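1. quick one, what's the 3D model for this:
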Amino acid sequence: MKHLLIAAGLLSATSAIAADKPQLTVYTYDSFVSDWGPGPQVKEAFEAVCDCELNLVGVEDGAALLSRVRLEGENSDADVVLGLDTNLIASARETGLFAPNSVSADFALPIAWTDDTFTPYDWGYFAFVHKADATAPANFRALADSDTKIIIQDPRSSTPGLGLLMWVKAAYGDEAPEIWAGLSDNIVTVTKGWSEAYGLFLEGESDMVLSYTTSPAYHLIAEDDGSKAASAFDEGNYLQVEVAAKLAATDQAELADQFLQFMVSDAFQQIIPTTNWMYPAVTPAEGLPKGFDTLTVPAKSLLFSPDEAAAVRDQALAEWQNALSQ
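-> The predicted structure follows:
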């Protein structure tokens, strides 16, 4: 009995110590917290230096993050949101829910970065992924004129889906409705998020899937499989920079800042290439993994500024919805 009492006392003490640790809650997208995503490694690495508990909460895909935080407002359980991108920054800023930070880093991005609220952690180019031995359309017009079947994501819930709207709008402007009309019969299905779309593609449900130029690196490095490729389009490929920010209402402001600074450290950035399968925002000390040098690099990069993206978003969404409803 004495041994049981001692054991119970130790367990109680251990639980008390764990309960005393501050908890940082980070909302992010589902694929980030998956077993194969960055989440498990990020949690282990940050908890090793923060003397805290990192609680990563998966919230569908990127665009759904902003909707949830906007709905929860100042009562959100989140301290940090990780998974927005440049197409959502202006809308996120307008909520007034996010606070500046003092993160400093030597960013290795294709664009200059001066925002003191939204901190980048990775980047990449949207692209259609296909079998490497297939002849893939080289632009949107050729894709629309072909019998190629594609799977895309919903722009209302998914950052890749929204990125595709911006891509078409940036490339074609007022001709975007014509492009969408042509693409409408190529679209097999529209999924809520990236994971579902990519899974359906791997199951053979389409010829191409909206993803990233970096996606083939997963198959090459993790599976020793060179059977997938990404297309560089003649119009250019749209750039995505993914960002994180702390909530102004957080009661863990100091810990949130520590996490954001950790996010641009080597400990975090070296995890990104082979778990999130994107380019890191800060080049890791050991550089990029072997295999990234074989990836498609678009000759032309397209990108709306955050304010430009916010200005054209509603129109681009209406054009997409109209085309798919015909």
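2. contacts, neighbours, all on C-alpha from now
-> Noted.
3. helices of this structure, residue ranges please.
-> Residue ranges of the helices in the chain, as given by DSSP state H, are 2-20, 30-33, 39-50, 62-72, 89-94, 140-145, 159-172, 176-183, 194-202, 215-222, 253-263, 266-269, 306-324.
4. and the angle from the fourth one to helix 194-202?
-> Angle of helix 62-72 versus helix 194-202, following axes from the mean of the first three to the mean of the last three C-alpha atoms, to 10 degrees, is 150 degrees.
5. quick one on the thing from earlier: compare the helices of the chain and report which one is nearest to residue 81.
-> Between residue 81 and the helices of the chain, the shortest separation by C-alpha to C-alpha is 7.4 Å, and it involves helix 62-72.
6. just the buried residues of that closest one, please?
-> Residues of helix 62-72 classed as buried under the neighbour-count rule (16 or more other C-alpha atoms under 10 Å) are 62-66, 69-70.
7. cool, and stretch 211-224?
-> Within stretch 211-224, the residues that qualify as buried by neighbour count (16+ other C-alpha under 10 Å) are 211-218, 220.
8. the residue most central in space within the chain and residue 277: what is the separation?
-> Against the mean C-alpha coordinate of the chain, by C-alpha atoms, centre = their mean, the closest residue is residue 83 at 5.0 Å. Distance from residue 83 to residue 277, counting by C-alpha to C-alpha, to the nearest Å: 14 Å.
9. before we move on, what about residue 43?
-> For residue 43, the distance to residue 277 (C-alpha to C-alpha) stands at 18 Å.
10. and these two? Which one has more around it.
-> Neighbours around residue 43 and residue 277, counted as other C-alpha atoms under 10 Å, are more numerous at residue 277. The numbers are 22 against 16.
11. tell me if I'm right that that one and residue 217 touch.
-> Yes - under the contact definition of C-alpha atoms under 8 Å, residue 277 touches residue 217, with a separation of 6.9 Å.
12. any chance of the buried residues of helix 62-72 in TSV with distance to residue 127 as columns?
-> As requested, the buried residues of helix 62-72 are arranged in TSV below (distance: C-alpha to C-alpha, whole Å):
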residue	distance to residue 127
62	17
63	18
64	21
65	22
66	24
69	28
70	29
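13. ok, these vs residue 272, which is closest?
-> Each of the buried residues of helix 62-72 was scored against residue 272 by C-alpha to C-alpha, and residue 62 proved nearest at 16.4 Å.
14. my guess is the closest one meets residue 155, correct?
-> No - Residue 62 lies out of contact with residue 155 (C-alpha under 8 Å); the separation is 9.7 Å.
15. second input sequence below; structure requested for side-by-side comparison:
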Amino acid sequence: MTKTLQLLLFIFLSITSFASDTKPTLTIYTYDSFTASWGAGPKIKKAFEQLHHCNVKFVGVSSAIGALRKIQLEGKKTKADILLGLDTSIAQTANKTGLFLKHDLNTSKLDLPVAYADENFVPYDYSYFAFVYDADKLKNPPLSFEELAAMPEDFKIVIQDPRSSTPGLGLLLWIKEIYKEKAGEYWKRLAPHILTITKGWSESYGLFLKGEADMVVSYTTSPAYHIIEEKKMNYKSANFKEGHYGQVEVAAILKSSKHKVLAKKFLAFMHSETFANIIPTANWAYPVVKTKQGLPKEFGLLNVPSQMFLLDGKVVEANRKTYINEWLSAISR
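-> Sure, this is the predicted structure:
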């Protein structure tokens, strides 16, 4: 190779490297299952990067609540531009930190089973909390909380900690909504069936799949993964007679973000058909916008609860510590 060609090649590589380095990097803190190779993160990253000529960096933490705490600890020095993965039950807690920016998006026409309004957090998917089981092993699953508490002593469930996990908090609110002032008494009855309480969803679901427990707190949409990806029909969600507590997952922009314009484009992208078509078979939930493609036909096999419970975020924030203390007191005896 001549010196001229070497020089030209060096200049070309330098320009290419410089062009790559000048791309803005949008950093998004979220829960670990979202960032997993089989999760929604990689597909969403690819689609958004192609659309906006940027880099997207997902930072996975064991839970969305953990991601919020990470941001709080980092304060103004956080590298996060967006927090993604909290739900409406905990978003009010995040709002009180004063760390998040108003989104200025119209969310009034989203396809949600409940009314939604929040200045900072934007919804991107939803589902219902449920107890998932293996129908090959459990022929007669409990179909209510009373039936669950009345199962034989060796019947075990895996749940998540409501202090660190949105599904864990969802179960806490689900039981509170049904049993009201007697929620503590119910937890005492349920406690002998709790095999363990994990920090996040991934750990608990992994234990369940290993056969460590008969049921795990997850979602009505979780069986879709096994049906579509594994061609297995044995994983099902128990359709509880009382109804099911819902989850609407949300995202918001940090006031400290250095890429606010790009971050707002990402929030808007969450309501695009591209994003919505990724959600059902990557995050295993319902998107908040309808698309021409529609839901996979396998979603027609899933249980759809007759009733969704969803407390206002302000009510949850005002009472969350009391509910958690009640839970701790009940399960520790």
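16. superposing both, give me the TM-score.
-> In this superposition the chains share a TM-score of 0.97, using TM-score structural alignment, normalised by the length of the first structure; 326 aligned residues with a C-alpha RMSD of 1.3 Å.
17. residue in the first structure matching residue 219 of the second structure?
-> The criterion is TM-score structural alignment: under it, residue 219 of the second structure has residue 212 as its aligned partner in the first structure.
18. my guess is its match meets residue 124, correct?
-> Yes - the criterion here is C-alpha under 8 Å, and residue 212 of the first structure meets it with residue 124 at 6.6 Å.
19. which ones are touching residue 219 of the second structure?
-> Going by C-alpha atoms under 8 Å, 6 or more residues apart in numbering, residue 219 of the second structure touches 127-132, 237.
20. what's the average distance of the strand ranked longest in the first structure to the second structure?
-> Using DSSP state E, we find that the single longest strand of the first structure is strand 119-131. Compared with the second structure after the fit, strand 119-131 of the first structure shows a mean deviation of 0.4 Å (mean C-alpha distance after the TM-score superposition for the first structure).
21. quick one: list the elements packing against that strand.
-> Under the contact definition 3 or more C-alpha pairs under 8 Å, 6 or more residues apart in numbering; DSSP states H and E, strand 119-131 of the first structure sits against helix 159-172, strand 208-212, strand 228-230, strand 237-247, strand 279-280.
22. which bit of the second structure covers it?
-> Under TM-score structural alignment, the match for strand 119-131 of the first structure is residues 122-134.
23. next: stretch 266-285 of the first structure.
-> Counting by TM-score structural alignment, stretch 266-285 of the first structure lines up with residues 273-292 of the second structure.
24. who's in contact with the aligned partner of residue 53 of the second structure in the first structure?
-> With TM-score structural alignment defining the correspondence, residue 53 of the second structure maps onto residue 51 in the first structure. Contacts of residue 51 of the first structure were listed using C-alpha under 8 Å, 6+ apart, and they are 21-22.
25. any idea how far apart the tips of stretch 140-148 of the second structure sit?
-> With C-alpha to C-alpha as the measure, stretch 140-148 of the second structure spans 11 Å from end to end.
26. my error: substitute stretch 190-205 of the second structure in the last question.
-> With C-alpha to C-alpha as the measure, the first residue of stretch 190-205 of the second structure is 19 Å from its last.
27. hmm, who's touching that stretch?
-> Contacts made with stretch 190-205 of the second structure from outside it, assessed by C-alpha under 8 Å, 6+ apart, are listed as 32-33, 62-63, 148-149, 153-161, 164-165, 167-168, 213, 216-218, 330-331.
28. where does that stretch end up in the first structure?
-> Residue correspondence for stretch 190-205 of the second structure in the first structure, counting by TM-score structural alignment: residues 183-198.
29. can you mark which positions in the matching stretch are buried?
-> Here stretch 183-198 of the first structure shows 183-188, 190-195, 197-198 as buried, counting by 16+ other C-alpha under 10 Å.
30. stretch 267-280 of the second structure too?
-> By 16+ other C-alpha under 10 Å, the buried positions in stretch 267-280 of the second structure come out as 267-280.
31. which residue in the second structure aligns with residue 34 of the first structure?
-> With the correspondence set by TM-score structural alignment, residue 34 of the first structure lines up against residue 36 in the second structure.
32. what's the burial count for the nearest residue to its match once chain neighbours are set aside?
-> Computed as C-alpha to C-alpha, 6 or more residues apart in numbering, the closest residue to residue 36 of the second structure that is not its neighbour in sequence is residue 42, at 7.6 Å. Each residue near residue 42 of the second structure was counted by other C-alpha under 10 Å, and the total is 17.
33. cool, and residue 10 of the second structure?
-> Neighbour count for residue 10 of the second structure, taken as other C-alpha under 10 Å: 12.
34. thought residue 121 of the second structure was touching residue 248?
-> No - when contacts are counted by C-alpha under 8 Å, residue 121 of the second structure is not listed as touching residue 248 (10.7 Å).
35. for residue 225 of the second structure, give me its contacts.
-> With contact set as C-alpha under 8 Å, 6+ apart, residue 225 of the second structure has these partners: 281, 284.
36. residues in contact with residue 46 of the first structure?
-> The contact partners of residue 46 of the first structure, by C-alpha under 8 Å, 6+ apart, come to 54, 259, 262.
37. take these and write them to JSON lines, including distance to residue 13 of the first structure.
-> Conversion of the contacts of residue 46 of the first structure to JSON lines gives the following (distance: C-alpha to C-alpha, whole Å):
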{"residue": "54", "distance to residue 13 of the first structure": "21"}
{"residue": "259", "distance to residue 13 of the first structure": "27"}
{"residue": "262", "distance to residue 13 of the first structure": "30"}
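38. from these, pick the one nearest residue 309 of the first structure.
-> Closest to residue 309 of the first structure out of these is residue 259 (27.8 Å), distances taken as C-alpha to C-alpha.
39. so how far is residue 23 of the first structure from that closest one?
-> In this structure, residue 259 of the first structure lies at 12 Å from residue 23 of the first structure, with C-alpha to C-alpha as the measure.
40. what do you get for residue 267 of the first structure?
-> 20 Å.
41. burial count for the closest residue in space to residue 187 of the second structure that isn't next to it in sequence?
-> Sequence neighbours aside, residue 330 is the residue nearest to residue 187 of the second structure in space, at 5.8 Å (criterion: C-alpha to C-alpha, 6+ apart). If you count neighbours by other C-alpha under 10 Å, residue 330 of the second structure ends up with 18.
42. so what corresponds to residue 330 of the second structure in the first structure?
-> Residue 330 of the second structure maps onto residue 323 in the first structure, with residues paired by TM-score structural alignment.
43. is it true that that match touches residue 180?
-> Yes - under the criterion of C-alpha under 8 Å, residue 323 of the first structure is in contact with residue 180, at a separation of 5.8 Å.
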